[in-house]
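Student: Here is a sequence together with a model predicted from it:
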Amino acid sequence: MALFTFKLPDIGEGISEAEIVGWHVKVGDRVEEDQPIADMMTDKATVEMESPVAGVVVRLAGEPGDQVPIGSMLVEIEIEGDVGAAPPPAAETMEAETPGEAAMKGAVAPIAATPPPEPVAAPALEPLNVEPGETVVTHKPVLASPAVRARAKELGIDLAQVKPTGDRIRHADLDAYLLYGAGQGYAPAGRSAKRADEAVKVIGMRRRIAENMAASKRHIPHFTYVEEIDVTALEGLREQLNAGRGERPKLTMLPLLIVAICKTLPEFPMLNARYDDEAGVVTRHGSVHLGLATQTDAGLMVPVIRDAQDRNIWQLAVEIRRLAEAARTGKAKSEELSGSTLTLTSLGPLGGIATTPVINRPEVAIIGPNRVVERPVFRGKEVVPAKLMNLSISCDHRVVDGWDAASFVQAVKRRLEAPAFIFVD
């Protein structure tokens, strides 16, 4: 038998460490070659690590939430034969260590697995003196006033079957028993189920989100501008396009909004930019690499539509669906989750009246369309129904002035309210 040390390999993103999101194994488990052993989080994505050998796990690098440096021990596995007989996939990052080598690197020398303690038999309980076939029923003492007991007797109710809502059974509890039966599943009006406190460790994607949002609010002086837009004509156009879309995906508001944004940005280059506050340099980008904030089970992710300015509404619809699906299933590549120059965040049907989105640092602006609602509006002297949507934009006040943000939204508004301008220069 020998110990094989599986070191965390270089995942290829130029990172120096990765976070343990979760283990698929525990000490003492038998693992096979290529069996998943851990999920590791980099700056952009979660990577599943697989065992290069078969054997028994004897040591793990840490707990979920711990950081593991590249090249350091991730897991130790006891294998049959010697270490040389089990070729790792990458010799430079996965090799056996002798105690001397471990000491030279400041590591802890491998330790032998400790066998689990022998199970201790529970003390035998004395048998109850019960005749065969007899059922033993135990009841807690029932607390109730003489009046409640008398009423329960008249109604033929066994007080042991009634669930009290306080320290004793009251008339209201008898009424509830008569209404719901069996004393189960009822509660007086105004009460909700009590839940135990739960401590949840903030790790993985949720910790990345927390760190990024904290850094954005700490470093960026935000301001938000909101404008109401009449999208009645735009919604009518969208319905017509969907009616004749054929095999193409169904259009939402987003592709139309993205085209309007991309056509407006050349007039306002300060919004399609990234600010390196340490170097004091603002880079105004010619291409629009649009981040699309997407909610997933792991938390908020931002896949990127590359060169959004070069795509038509149907191409955007296809790319939006593809990236959202990749993000939600964890299949988005690292290059699809980085490099955005401007972000669009939408809550979809939840919408809301207005939002104040947090900037995706180091970008300088983020745009948030809100829910479309139908309300009466004046057209001349007449009151007519209209479909209205508020559009929010949050900006970095260090590099974007309020006038610029407001002017940009007004220019987008003109295109959306007269949608023919979306398709002409």
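Tutor: Received the coordinates, thanks. Numbering: from 1, shown residues only.

Student: From here on, just use CA atoms for contacts and neighbour counts.
Tutor: OK.

Student: distance of the residue nearest to residue 30 when sequence neighbours are not counted from residue 78?
Tutor: Taking C-alpha to C-alpha, 6 or more residues apart in numbering, and ignoring the residues beside it in sequence, residue 30 has residue 56 as its nearest neighbour in space, at 4.4 Å. Residue 56 sits at a distance of 5 Å from residue 78 (criterion: C-alpha to C-alpha, to the nearest Å).

Student: What segments of the stretch 151-300 of the chain are helices?
Tutor: Listed in chain order, the helices of the stretch 151-300 of the chain (DSSP state H, counting those that start in this stretch) span 171-180, 204-219, 232-243, 253-264.

Student: Give me the residues contacting the longest one.
Tutor: By that I understand helix 204-219. Applying C-alpha atoms under 8 Å, 6 or more residues apart in numbering, the contact partners of helix 204-219 are 19-21, 41, 43, 65, 298-300, 358-361.

Student: Tell me the first helix or strand C-terminal of the helix or strand containing residue 5.
Tutor: Element membership for residue 5 (DSSP states H and E) is strand 2-7. Once strand 2-7 ends, the next helix or strand along the chain (criterion: DSSP H and E) is strand 17-23.

Student: list the buried ones in that next one?
Tutor: 17, 18, 19, 20, 21, 22, 23 (16 or more other C-alpha atoms under 10 Å).

Student: Tell me the first helix or strand C-terminal of it.
Tutor: That would be, after strand 17-23 and using DSSP H and E, strand 30-31.

Student: For whichever helix or strand comes after that following strand, enumerate the helices and strands it packs against.
Tutor: Counting by DSSP H and E, the next helix or strand C-terminal to strand 30-31 is strand 36-41. Contacts defined by 3 or more C-alpha pairs under 8 Å, 6 or more residues apart in numbering; DSSP states H and E place strand 36-41 against strand 17-23, strand 46-50.

Student: hang on, the earlier thing: show me what contacts the residue nearest to residue 30?
Tutor: 27, 28, 29, 30, 31, 77, 78, 79 are the contacts of residue 56 under C-alpha under 8 Å, 6+ apart.

Student: same thing but at 6 Å, please
Tutor: Residue 56 makes contact with 28, 29, 30, 77, 78, according to C-alpha atoms under 6 Å, 6 or more residues apart in numbering.

Student: Please list only the buried members of those.
Tutor: If we count by 16+ other C-alpha under 10 Å, these have these buried: 28, 77, 78.

Student: Check the spacing between the first one and residue 72 real quick.
Tutor: Which is residue 28. Residue 28 is 21 Å from residue 72, by C-alpha to C-alpha.

Student: dropping in the other structure now:
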Amino acid sequence: MGIFVIKMPDIGEGIAEVELVEWHVKVGDPVVEDQVLADVMTDKATVEVPSSVHGTVVALGGRVGDVMAVGAELIRLEVEGEGNARAAPKAGVRAGASVSDTAPVVAVAPAVRGASPALRAPARPAGQKPLASPAVRRRAWDLGVTLQYVPGSGPAGRITHGDLDAWLARDRNDTSSRTTAMLYESHNEETRVPVIGLRRKIAQKMQESKRRIPHFTYVEEIDVTELEALRQTLNQQRAAERGKLTLLPFLARAMVLALREYPQINARYDDEAGMVTQYGAVHLGVAAQTPSGLMVPVLRHAETLDLWSFAAEVARLAEAARSGKAARDELTGSTITLTSLGALGGIVSTPVINYPEVAIVGVNRVVERPVFVEGRVTARKLMNLSSSFDHRVVDGMHAAEFIQCIRRYLECPALLFVE
């Protein structure tokens, strides 16, 4: 028997260090070639690190949340044959340690679907990470299932789609056994959640943005009655062949046209160099919620996309972001950002600028309200845009004119197709 050391791989693109965000194995686990050992994060992209050999884990090279250099020792395996290293572990996690010895203590919340810990014990000890593919994790997120409570039947306890189906079936059977008294139980648990991975990067980015940028927010009400009628007509006529349209493609097109008149808003500000760079290309960041947190995939050259191309590209990038497979260049380089909470958008918001950009356009929900039109009360569909600007380089007047320009395009949607 020998010891085989797997080092942190070179992710490429000049990246010198990555953050260790999740272990999929613990000391003592058998692993097979190509089995995922750990997840690491570069900027906002999560990368899975697989094993290159069969073996048994004898030591882990870092704790969740550690920033590790490319080439540093990631894990040690005991393998058949000579291996590639001496048996004594290098600096890192001691041989014989478990994940619970090395990872921050986290109390895992019960699943949204299914019973609380009072009815069910976790399928694995606290601190032991559930193994599952990105597709299974995505499906569990969509279903509201906490994987910590799902028994796995795959290799090394890996959770499969079949395990999720079995869990949901048992969950439905357990529903009838719950009592009204559970709604009034006393709870004293505390949950400690380490701020690591994407959550840490989001926190750092938001803090940097608010520290550097003097935000001001401008809110305008827009009548989208005619736009909604057009959207529904296009969906009725074209959805089967080209897919359904939401409001976002129309708003993106309106932004592209408005930015031609206000190029100073399609810009990035290097405050250390004292230089504003204005861009002819509109690289539109579209904020997307993922199981790991907020990410901003970037639509390159949004000015070249028609409504359906924009919708398809947004769907593709959002799926890549949610599954953790978005490339690094798909998550960087935006020149202006569009953010929307959809039906949860509220009436007004104060979006945080995606530093070093100088503007962000926020979409609030559409509501139907009575409005006076030519002296008569009629029902109209209204929507607010809540947009923030960097007051160092965007004057209030120009910000207001930019939003009013978007408003004109959206309230008379035929203008979106007139050059």
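Tutor: Good, I have the coordinates. Given the structure is predicted, the values throughout are model-derived calculations rather than measurements.

Student: before we move on, back to that, from the contacts of helix 204-219 of structure 1, pick the one nearest residue 241 of structure 1.
Tutor: residue 300 (30.4 Å; C-alpha to C-alpha).

Student: Quick check: the closest one vs residue 291 of structure 1, distance?
Tutor: From residue 300 of structure 1 over to residue 291 of structure 1 (counting by C-alpha to C-alpha), the distance is 12 Å.

Student: coming back round to it: the strand or helix carrying the residue nearest to residue 30 of structure 1 versus strand 2-7: what angle between them?
Tutor: Assigned by DSSP H and E, residue 56 of structure 1 belongs to strand 55-60. For strand 55-60 of structure 1 against strand 2-7, the angle by axes from the mean of the first three to the mean of the last three C-alpha atoms, to 10 degrees is 60 degrees.

Student: correct me, but residue 47 of structure 2 touches residue 40?
Tutor: Yes - with contact defined as C-alpha atoms under 6 Å, residue 47 of structure 2 reaches residue 40; the gap is 5.3 Å.

Student: tell me which of the contacts of helix 204-219 of structure 1 is nearest to residue 374 of structure 1?
Tutor: residue 358 (27.4 Å).

Student: how many other residues sit next to that closest one?
Tutor: 24 (other C-alpha atoms under 10 Å).

Student: That one -> structure 2?
Tutor: In structure 2, the residue equivalent to residue 358 of structure 1 is residue 352, according to TM-score structural alignment.

Student: For the most centrally placed residue in structure 2, which non-adjacent residue is closest in space?
Tutor: The centroid of structure 2 falls nearest to residue 290 when counting by C-alpha atoms, centre = their mean (3.3 Å). Of all residues not flanking residue 290 of structure 2 in the chain, residue 322 sits nearest, at 4.7 Å (C-alpha to C-alpha, 6+ apart).

Student: Quick one: map the one you found onto structure 1.
Tutor: Per TM-score structural alignment, residue 322 of structure 2 is aligned with residue 328.

Student: mind listing the helices for the stretch 251-400 of structure 2?
Tutor: 307-322, 396-411.

Student: wait, which of the ones you listed is closest to residue 226 of structure 2?
Tutor: helix 396-411 (6.6 Å).

Student: what stretch of structure 1 does that closest one fall on?
Tutor: If you align by TM-score structural alignment, helix 396-411 of structure 2 falls on residues 402-417 of structure 1.

Student: Give me the buried positions along that stretch.
Tutor: Within stretch 402-417 of structure 1, the residues that count as buried by 16+ other C-alpha under 10 Å are 404, 405, 406, 408, 409, 410, 411, 412, 413, 415, 416, 417.

Student: now stretch 86-105 of structure 2
Tutor: 87, 89, 90, 92, 93, 94, 95, 98, 99, 102, 103.

Student: element containing the second one?
Tutor: What that stands for is residue 89 of structure 2. Secondary structure (DSSP H and E) places residue 89 of structure 2 outside all helices and strands.

Student: ok, back up a step: give the buried residues for the strand holding residue 5 of structure 1.
Tutor: Buried-residue list, strand 2-7 of structure 1, by 16+ other C-alpha under 10 Å: 3, 4, 5, 6, 7.

Student: and what of stretch 239-250 of structure 2?
Tutor: Neighbour-count burial for stretch 239-250 of structure 2 flags 244, 245, 246, 247, 248, 249, 250 (criterion: 16+ other C-alpha under 10 Å).

Student: neighbours around residue 359 of structure 1, how many?
Tutor: The number of residues near residue 359 of structure 1, taken as other C-alpha under 10 Å, comes to 26.

Student: Please report how far residue 37 of structure 1 lies from residue 205 of structure 1.
Tutor: 19 Å.

Student: Near residue 142 of structure 2, how many other residues are there?
Tutor: Using other C-alpha under 10 Å: residue 142 of structure 2 sits among 10 other residues.

Student: coming back round to it: can you list the helices of the stretch 251-400 of structure 2 in TSV and add distance to residue 238 of structure 2?
Tutor: Shown next, in TSV, are the helices of the stretch 251-400 of structure 2 (distance: least, C-alpha to C-alpha, whole Å):
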stretch	distance to residue 238 of structure 2
helix 307-322	10
helix 396-411	20
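
Student: can you tell which of those is closest to residue 278 of structure 2?
Tutor: Taking the helices of the stretch 251-400 of structure 2 one by one with C-alpha to C-alpha, helix 396-411 is closest: 14.9 Å.

Student: Identify the residue of structure 1 aligned to residue 296 of structure 2.
Tutor: Using TM-score structural alignment, residue 296 of structure 2 lines up with residue 302 in structure 1.
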